[in-house]
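Colleague: sharing a sequence plus its predicted fold:
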Amino acid sequence: MLSHPSRRTVRGALVATAAVVAAALPTAPATAQPSPADALKKYNELSEKASQLNQDHLKAKDDLAAKQGELDKAKGDLANAQKAEESLRGHVDVLTESTFEGARFNQISALLVSDSQQDFLNRMSAINILAADNAEALKNLTDAVNAADAATKTANDATEASKKLLGEIEAKKADLDKQLAEAQAQYRSLSNTVKNQLANSGDMSNISVPAGTAGRALQFALDQRGKRYVYGSNGPDTWDCSSLIQAAYRSAGVTIGRTSYAQAAAGRPVSRSEVKAGDIIVYYSSQSHVAMAVDGIRAVHASTEGVPVKIADIDSIGPISVIRRIEG
């Protein structure tokens, strides 16, 4: 009769088998370091996402400012409506008091107290005027009450919308901060050689610009070469991509939106083959990055953190979404 092996014997056999299998498998490096190219690619991806979140955050702030303007107007309309209602209500109260004091007469009473036909006609005319005045005052009061109610609703709606936008801003800011932390951590992981390449200001030579608005805007943008990129910055010593473009055209006397989203709708569209100095080039399907054409080949832009404002090949910056011309 065969005896069953003990649990200890079985367990020992399994351990031995596992050791043999493990020894036969290829071993992976304990710490696989990404190549410099992979590290840079990851940094660019994180930076692009941060740029989009930055534009989202800026747009939410613009939306809040617009909604605050609507709220201020609604409050002003409400105050005016309440003032008009108060004034008209006083007018109606006077007419009501006059009615109780006997100021309102009907045709029969006018006929009974009239001394002559002319006196009757005069009394009837006065009665009609008083009635019309009363009716108009009541209508005006009703209109004022309705206007006050509508203004109250508008003000309440604008207040709620502002609160919602404030919540969205806080959420977008939290997302942006998280994304920035990841991008900055990735930047710190880059080699010094790569960091130095990113920090190079590139072509700093004098570049001729055309006359007119586009030329003045381009000159401003070119003058910012070498300045640092900072998310959400509005200059004058640091920029993000859209603040640079907005400030450039502001220096030329033209007002455009603060975000790359707004700038993607400014001016009129032109094709890639038509690009000339001063055109606004918006990148990525998200339209989260923007540059300004130096000519048909190059553009100046504020790229990302760790990279100064510099000139780059138009097509190397990223996939083009739209190209807009402000002048001409």
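Modeller: Nice, thanks for sending it over.
Colleague: okay, CA-based contacts and neighbour counts for the rest of this
Modeller: Will do.
Colleague: same question for the helix or strand harbouring Thr193: list its buried residues.
Modeller: Per DSSP states H and E, Thr193 falls inside helix 192-199. By neighbour count on 16 or more other Cα atoms under 10 Å, the buried set for helix 192-199 is Lys195, Leu198, Ala199.
Colleague: list the contacts for Ala66?
Modeller: Neighbouring residues of Ala66 by Cα atoms under 8 Å, 6 or more residues apart in numbering: there are none.
Colleague: off-centre distance for whichever helix or strand it is part of?
Modeller: In this assignment (DSSP H and E), Ala66 forms part of helix 36-100. Relative to its chain's centre, helix 36-100 lies at 13 Å (Cα atoms, centre = their mean, to the nearest Å).
Colleague: dropping in the other structure now:
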Amino acid sequence: MASHRKPRQRPLSGGTVRTAATLALAGAATATAFEGTSQADPRPTPAQVEAQVDRLYEEAEAATERYNGAKEKADEAERALDGLRDETARKADQLNAARGALGSLAATQYRQGSLGTAVQLAMAADPQEYLSQASFISRAGDRNAAGISSVRRRLDEVGKLREQAAGRLADLRTQRDELAGRKAEIEGKLATAKRLLAKLTAEQRAAYEARSGVAAPAAAPQSAPPPPSDGSRAARAVAFAHGAIGKPYVWGSTGPGSFDCSGLTQAAWRSAGVSLPRTTYTQINAGRRVSRDQLAPGDLVFFYSGVTHVGLYIGNGQMIHAPRPGSTVRMAPIDSMPWAGASRPA
């Protein structure tokens, strides 16, 4: 019988030992690396949190101005659509009146035993198709021709108005889709900023809000000038801004109970009888550009490279502005943010 002995294991050679050791070390290093990546990221410092929050608020304000622009276009499209619908209704009434008159003429012809083209038109299921295919106007009597021509003209008018209304409706739907996207973008950034701020202690948040101008000031700046009282339009705009101090910032709002930055400046100048466009990037081109050393009360002052923030200059290096969510309308120095330019509404 064959024996069932285990085969003898040969000892590992030097090269094999080194290879095994290398693999073992590599495995240990890999395990260590995985253990390291499984650990939570280190808690951000207060300075890092503040920098991220500042960036998110700036991006949210830029998105707010894009939202304002899209809303302005949507409002314009809606007004145009309403006007087209009203005009279409008027033209349809005129068309019905013209067809009614033509029908009366057709009834008279029928009673007289003359079933003419007017009767055929009045009884047609599709008057437009009948008119486009017929070549009878020149053969019809003067009264028939005039009535048929009137109906044809009004059918064309109503058809064109309905086409225009359909185009405006498509524009409006596009603008509303853009509004929904902008709104989601803004709310997402603000929610992220709120979560980041929650990582700070109460003392750290208070210090950050004081540095960023979000916290309500204990008193008006010592150098803040009184509102001008010369009765000019600029003076009336500044007086309105003074009256808005303390009202909350709400993105997309133009008053009277709350404002965003361009909503405040638009409302202030509207109170003085001057119509400004809705957004920061259109307001900067709405008047005459002025340099920083030529500023006068009532001028619009703009900030950041994307021209995403605006305030109303009131003199002595101060402005009134609506800073950002969580804040209220207040005075602040114009050197508290990166300068972008200034303009003077006409």
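Modeller: Alright, I've got the coordinates. Here the structure is a predicted model, which means the values were calculated and not measured.
Colleague: which residues in the second structure does the following helix or strand past the helix holding Ala66 of the first structure match up with?
Modeller: Toward the C-terminal end, the helix or strand that comes next after helix 36-100 of the first structure (DSSP H and E) is helix 107-113. Mapping helix 107-113 of the first structure onto the second structure (TM-score structural alignment) gives no aligned residues.
Colleague: packing partners of helix 107-113 of the first structure?
Modeller: For helix 107-113 of the first structure, the packing partners by 3 or more Cα pairs under 8 Å, 6 or more residues apart in numbering; DSSP states H and E come out as helix 117-189.
Colleague: give the buried residues for stretch 41-60 of the second structure.
Modeller: Applying 16+ other Cα under 10 Å to stretch 41-60 of the second structure flags Pro46, Val49, Glu50, Gln52, Val53, Leu56, Tyr57, Glu58, Glu59, Ala60 as buried.
Colleague: go on, stretch 153-164 of the first structure?
Modeller: Thr154, Ala155, Ala158, Thr159, Ala161, Ser162.
Colleague: with stretch 249-269 of the second structure instead?
Modeller: Quick answer for stretch 249-269 of the second structure (16+ other Cα under 10 Å): 249-255, 258-269.
Colleague: state the distance from the residue nearest the centre of the first structure to Thr238 of the first structure.
Modeller: Nearest residue to the geometric centre of the first structure (Cα atoms, centre = their mean): Lys59, 1.2 Å. In this view, Lys59 of the first structure and Thr238 of the first structure are 19 Å apart by Cα to Cα, to the nearest Å.
Colleague: with Gly306 of the first structure instead?
Modeller: 12 Å.
Colleague: where do the contact lists of the two overlap?
Modeller: With Cα under 8 Å, 6+ apart, Gly306 of the first structure and Thr238 have common neighbours Arg228, Tyr229.
Colleague: ok, back up a step: what about the helix holding Thr193 of the first structure, distance to the chain center?
Modeller: Put simply, helix 192-199 of the first structure sits 33 Å off its chain's centre (Cα atoms, centre = their mean).
Colleague: quick one: list the elements packing against it.
Modeller: Packed next to helix 192-199 of the first structure, using 3+ Cα pairs under 8 Å, 6+ apart, is no helix or strand.
Colleague: identify the residues contacting whatever helix or strand comes next after that helix?
Modeller: Under the assignment DSSP H and E, the closest C-terminal helix or strand after helix 192-199 of the first structure is helix 213-223. Residues outside helix 213-223 of the first structure that contact it (Cα under 8 Å, 6+ apart) are 209-210, 244-245, 248-253, 277-279, 292-294, 300-301, 310, 326-327.
Colleague: in helix 213-223 of the first structure, what's buried?
Modeller: Buried, per 16+ other Cα under 10 Å, within helix 213-223 of the first structure: Thr213, Ala214, Gly215, Arg216, Ala217, Leu218, Gln219, Phe220, Ala221, Leu222.
Colleague: ok, stretch 270-289 of the second structure next?
Modeller: Those would be 270-272, 276-281, 283-284, 286-287, 289, for stretch 270-289 of the second structure by 16+ other Cα under 10 Å.
Colleague: and which of the residues you listed is nearest Gly15 of the second structure?
Modeller: Proximity to Gly15 of the second structure was ranked across these by Cα to Cα; first place goes to Tyr281, at 72.3 Å.
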